[in-house]
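# Fold the following and give me the result.
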Amino acid sequence: MSQTVLITGGAGFIGSHYIRFLLNTYHDVKVMNADALTYSGNLYHLRDIEKDHRYQFLHVDLAEKEQVKKIFSRRIDQVVHFAAESHVDRSIQNAEPFIRTNIAGTHLLIEAAKRTGIGKFVHISTDEVYGSIVTGQADEQTALAPGNPYSASKAASDLLCLSFYNTYQFPVVIIRCTNNYGPCQYPEKLIPHLIRRLMDGQPVPIYGDGKQERDWLHVRDHCHAIDLVRIHGRPGEIYNISAGQPMANIHVAKQILDLMGKPTSLIEYISDRPGHDVRYALDSSKIRAELGWAPAIPFEQGLEQTVEWYLQHPDWWASIEQSRAERG
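Okay, here's the model as predicted:
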């Protein structure tokens, strides 16, 4: 009997990659994609599978109770919850959408999932809930110390999910991953933002001194980890996912410049953003030991392929511009 997996936020960057991963990996899976199609949601990402009979799109705002109820009038076996406001700069400018979507929306979703007896609920979180890790690595027992409104809203949703496991034995598993990169990432994020600037012949802005460290993981490696957790992850547990190689933002920028044949003189250092965490680093030994996961795409190889994808897909950039224009 086929399983039906509800993917929230499936028109976004990671969610769309995971939907394609599911449909390409399992012939008997059915996927329901619930997405509000806010600024970073783009159905262009899924244009190649939209006619697949196993796929269904639902235009849903997860912060609207009646809309969430309607989703669960259908049979759903598992949920993978990607839907979230995720850009730190936007959260600093206005935290309200982050509270509404990331906390209130998650609450409505897990309430509805609990009532219908979901088999597994995978909550996609972030390494940012641990705050800045000056030295070493954060493991799953590290105290939460979010440093901006975005990460605070994600930490709150994590705790809410864990409270439902503790109180109701709700079968939730939490994934906390480091920075993702790859094709179709919304261009406010560092790597596509820098690529776009260089494509337009503009300088590339770098916050502060550029020495902030992030651990970059290719989105396909993340999708593989998510699927292992969906199938084998233990309810009530948290799994960190990382490549284990933190690197400075300025190093990433210089690699992109090199791949695109541009001089380092195009780097433009700008005022640092408020509350900018210096370093994120995760210990992912738990998922490696328990579920046998390991990243397969080296950063240098993945970055080169990613740059090439953005250069070769002007139609994708056009879809982003069209979406922006439609939203005013």
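# going forward, measure contacts between C-alpha atoms and count neighbours the same way
Noted.
# ranges for the helices of the protein?
13-25, 65-71, 88-93, 96-98, 106-116, 149-168, 190-199, 219-232, 249-259, 285-291, 299-311, 314-327 (DSSP state H).
# Now do the buried residues in the last one.
Of the residues in helix 314-327, those with enough neighbours to count as buried (16 or more other C-alpha atoms under 10 Å) are 316-317, 320, 323.
# now, which of those sits nearest Gln255?
Proximity of the buried residues of helix 314-327 to Gln255 was ranked by C-alpha to C-alpha; the top entry is Trp317 with 21.6 Å.
# What is the burial count for Gln255?
Residues near Gln255, counting by other C-alpha atoms under 10 Å, number 17.
# And for Lys70?
Considering only other C-alpha under 10 Å, Lys70 is surrounded by 11 other residues.
# Would you do the same for the sequence below? I want to compare the two.
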Amino acid sequence: MSTLVTGGRGFVGRYIVEQLLAAGEPVVSYNRDYALDDRPGLTVVQGELFDLPRLVRALQDHSVSRIIHTAGQSHPGVSIDLPLTTFAANADGTIAVYEAARMTGVRRIVNFSSECALGNVEREFVDETVTPAPTTPYGVTKVAGELLGSVYNNLYGTEIVSLRVTEVYGPGLWMPSLLGDMIRAALAGEPVALAHGGQHPFQFVHAADVAAAAVLASTATAAALQQSVYNVSGGVQVTVAELAGLLREAIPGARFDIGDGYLPDWDRQGRYDLSAAERELGYKPQWTLKDGLADTIAWIRSTARS
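Below is the predicted model of the structure:
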């Protein structure tokens, strides 16, 4: 029996594939782009999420028993400019995965949701009982994936688990991000100036920790799962001003001029409660922010030289 990872060649998907292979688990990496990868235990399949016959055949041909669904449009800012494209990729794509699983008898699906599902949450601590109120089309698609998962579980007996993941970082982060932009500017000797944002909170989580949470959710017993949504973060919250301080320590000469207040048009949330994920999935973040930043900085340095 194998695990199918949608978006297995994406940022977090690569970490998931590597962790599964390291554990001796057969993996099917399902991606829209053609690729070759001859690592033992890995099968690469090219296909679109909306190509239901192709997806069903991949599940059947490779004896898939679990799915970890990471594929989709993954940038909330882009979704503001491309709402229809984002909805098609994320909401339509996710229900296609659920339906393919239902048709082939695959019960366990780990669905990637996001902190963006919640929108602004004026609470010191945020658990999974918070009512979603997304502020972007991307966030709406993540709520749709969560709710569809609950409906499929209730109607069809699936075991869909959604992970509300906070701001992911680590080697391989090529998408636009505030953290990535700050690191690249600092390494290039360029100043970063923001009129506002010094007090804006972020909850960074290393991609390797996210992958670990996904693998744990894919293998947890049905009896252990008491809810359909779990928070996943790095366990700490920092402001942009505090992040700038950490980066100054890690990159001598880094120059940041960050104004007070919050970043406009960005969600603000309290610190995520990870107690349910720890209790029922066995998840505890392993990467400290300091070590994770060093890891990310080293990778960005290496890519700049190549």
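# Give me the TM-score for this pair.
The TM-score (TM-score structural alignment, normalised by the length of the second structure) is 0.89; 302 aligned residues with a C-alpha RMSD of 2.6 Å.
# returning to that earlier point: which stretch among the helices of the first structure comes nearest Thr4 of the first structure?
Here helix 13-25 is closest among the helices of the first structure (C-alpha to C-alpha), at 10.8 Å.
# by how many degrees do that closest one and helix 219-232 diverge?
Going by axes from the mean of the first three to the mean of the last three C-alpha atoms, to 10 degrees, helix 13-25 of the first structure is angled at 70 degrees with respect to helix 219-232.
# What residues sit buried inside helix 13-25 of the first structure?
Applying 16+ other C-alpha under 10 Å to helix 13-25 of the first structure flags 13-20, 22-23 as buried.
# ok, now which ones touch the aligned residue in the first structure for Thr85 of the second structure?
Taking TM-score structural alignment, Thr85 of the second structure has Pro97 as its aligned residue in the first structure. By C-alpha atoms under 8 Å, 6 or more residues apart in numbering, the residues touching Pro97 of the first structure are 85, 91.
# Equivalent analysis for Ile16 of the second structure, please.
Ile16 of the second structure neighbours (C-alpha under 8 Å, 6+ apart): 5, 8, 208, 211-212, 214-215.
# That one maps to what in the first structure?
Ile16 of the second structure maps onto Tyr18 in the first structure, by TM-score structural alignment.
# Over to Leu118 of the second structure?
So, by TM-score structural alignment, Leu118 of the second structure is matched to Tyr130.
# same question, Gly7 of the second structure
That one, Gly7 of the second structure, aligns with Gly9 by TM-score structural alignment.
# mind checking how far Thr288 of the second structure is from Leu281 of the second structure?
Distance of Thr288 of the second structure to Leu281 of the second structure, given as C-alpha to C-alpha, to the nearest Å: 20 Å.
# The closest residue to Gly136 of the first structure other than its chain neighbours - how many residues pack around it?
Using C-alpha to C-alpha, 6 or more residues apart in numbering and skipping residues adjacent in sequence, the residue nearest Gly136 of the first structure is Ala281, 7.2 Å away. The number of residues packed near Ala281 of the first structure is 28, by other C-alpha under 10 Å.
# and Ala36 of the first structure, what does it touch?
9, 59-62.
# Now distance to Lys286 of the first structure and neighbour count too, for those residues, in JSON lines please.
Output for these, formatted as JSON lines (distance: C-alpha to C-alpha, whole Å; neighbours: other C-alpha atoms under 10 Å):
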{"residue": "Gly9", "distance to Lys286 of the first structure": "26", "neighbour count": "28"}
{"residue": "His59", "distance to Lys286 of the first structure": "36", "neighbour count": "12"}
{"residue": "Val60", "distance to Lys286 of the first structure": "34", "neighbour count": "19"}
{"residue": "Asp61", "distance to Lys286 of the first structure": "34", "neighbour count": "20"}
{"residue": "Leu62", "distance to Lys286 of the first structure": "31", "neighbour count": "27"}
